[in-house]
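Trainee: sequence? don't have it. structure:
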C-alpha cells in the first residue's frame, strides 16, 4: 500500500479550517481518523466586528467564523440561550454551530448585552455572516 500524504494533508487542512475536533474518512481500504484538541488555538471563537458608531456606544457585531447551521437553543423544545436585552457574562453560551454533524457551543468572550439576533434558528451561515449585534459591558 502506498501512502498518499497529500490526501492526509488536505483532510488536516479542512479540519483546521472548519475548526473540527474530530474527522473520520473512509475510501476503499483507506481509513483515516483524526482528532484535534478543541482547546487548541484553532478552536473556533466568534469573530467580533466593530462598526463605526456615531453615538460612541460600544456596539459590536458577532459574525460566524465558518460554514454551518446556526442554532439559538440547545434543542427545538428548549428556550434560546440568549434573547435581545439579555445581559451575558463571559463564558456563557451564545449559540450552537453545527458543522458536519458536530455541535459546538459558542461562548461569549466578554460580558455583553444582546441588542439583536440577526439570524433565524436553523439558518445556514458562512464565515462573516452577522449573527448578533451586542453592546460590550464592563467586567
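Mentor: Arrived safely, thanks for sending. Everything numeric in this text was worked out from a predicted model, so none of it was measured.
Trainee: hey, let's count contacts and neighbours off CA atoms from now on
Mentor: Will do.
Trainee: residue 56: how many residues sit nearby?
Mentor: Residues within reach of residue 56, counting by other CA atoms under 10 Å, total 7.
Trainee: er, residue 24 I mean
Mentor: Other residues near residue 24 come to 10 when the count uses other CA under 10 Å.
Trainee: not counting its neighbours along the chain, what's nearest it?
Mentor: Excluding the flanking residues, the one nearest residue 24 by CA to CA, 6 or more residues apart in numbering is residue 33, at 4.4 Å.
Trainee: and if you look at residue 60?
Mentor: In space, residue 60 is closest to residue 50, 4.6 Å off (CA to CA, 6+ apart).
Trainee: quick one: contacts for the one you found?
Mentor: By CA atoms under 8 Å, 6 or more residues apart in numbering, residue 50 lies in contact with 59-61.
Trainee: now render the residues you listed as TSV, adding distance to residue 71.
Mentor: Putting these into TSV (distance: CA to CA, whole Å) gives the following:
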residue	distance to residue 71
59	22
60	20
61	17
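Trainee: what kind of secondary structure is residue 119 in?
Mentor: coil (DSSP: H, G, I helix; E, B strand; the rest coil).
Trainee: now do the strands in this protein.
Mentor: Secondary structure of the chain (DSSP state E): strands at 22-27, 30-35, 47-49, 59-63, 68-71, 87-88, 93-99, 102-107, 112-117, 123-125, 130-136.
Trainee: another one to put next to it:
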C-alpha cells in the first residue's frame, strides 16, 4: 500500500506535468488522480473530484486554498477558506456528545483537525491547512456537503 508521502509525491508530479489523469493499481489498491482543469468563478458542483481514493488511503485530507474577498471596503484580512475535499456529511465534533473540534474565534495551525467529513461510512478528518483564527463556520453540523463547498473561514496570522 502507498504511504501518504508517496501519494503526495504523485499528486505533486501530476500537478507539475502536462498529464491530466493518472491511474495506478498495486496489489488490492487502486488510485485514480485527475486534474481539475476547469476554472470556477462561482460556487458550482464539479463533475469529477480532483482525487478519488479507496477508503483505506490517507487519514487526513488536505484542502484547497480559496481567497475570499468581502463586499464593501477592503480590509487587510488574509482569509483562507477550508473546503470539503469530497462529497459527504459534515460533522463539527468527533461524536454527537463531544465538543466541536473548533468554534468561531479559536486559533488553529496548519495541522489542526477542524471537522470531519463522513464518506462511505469513513470519517475523514479535515485539517485547517492555515495558521490563524476561525472567523466563520459555514457548514451546519450533519449537513450534506459537496466537493469544494466552503466549510469554514480562517483569518491567517
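Mentor: Happy to help now that I have it. On a predicted model such as this, the values are computed, not experimentally measured, just so you know.
Trainee: TM between them?
Mentor: The TM-score (TM-score structural alignment, normalised by the length of the first structure) is 0.68; 110 aligned residues with a CA RMSD of 2.3 Å.
Trainee: could you check which residue of the second structure pairs with the residue nearest to residue 60 of the first structure?
Mentor: Matched by TM-score structural alignment, residue 50 of the first structure corresponds to residue 67 in the second structure.
Trainee: over to residue 107 of the first structure?
Mentor: Here residue 107 of the first structure is matched to residue 127 in the second structure, going by TM-score structural alignment.
Trainee: look up how far residue 84 of the second structure lies from that match.
Mentor: Using CA to CA, to the nearest Å, residue 127 of the second structure is found at 10 Å from residue 84 of the second structure.
Trainee: about what we covered before: the match of residue 50 of the first structure and residue 93 of the second structure, how far apart?
Mentor: From residue 67 of the second structure to residue 93 of the second structure the distance is 26 Å (CA to CA).
Trainee: also residue 55 of the second structure?
Mentor: Distance from residue 55 of the second structure to residue 93 of the second structure, counting by CA to CA: 21 Å.
Trainee: before we move on, what about residue 110 of the second structure?
Mentor: Taken as CA to CA, the span from residue 110 of the second structure to residue 93 of the second structure is 18 Å.
Trainee: likewise residue 108 of the second structure?
Mentor: 15 Å.
Trainee: repeat that for residue 78 of the second structure.
Mentor: Going from residue 78 of the second structure to residue 93 of the second structure by CA to CA gives 26 Å.
Trainee: look up the closest residue to the residue mapped onto residue 82 of the first structure from the second structure, ignoring the ones flanking it.
Mentor: Using TM-score structural alignment as the criterion, residue 82 of the first structure maps onto residue 102 of the second structure. Excluding its sequence neighbours, the residue lying closest to residue 102 of the second structure (CA to CA, 6+ apart) is residue 114, at 5.7 Å.
Trainee: counterpart of that neighbour over in the first structure?
Mentor: Here residue 114 of the second structure is matched to residue 94 in the first structure, going by TM-score structural alignment.
Trainee: and that match, how far from residue 117 of the first structure?
Mentor: Residue 94 of the first structure is 10 Å from residue 117 of the first structure, by CA to CA.
Trainee: more crowded one of these two?
Mentor: residue 94 (22 against 18).
Trainee: shouldn't the more buried one be in contact with residue 74?
Mentor: No - Residue 94 of the first structure sits out of contact with residue 74 when judged by CA atoms under 8 Å, with a separation of 10.4 Å.
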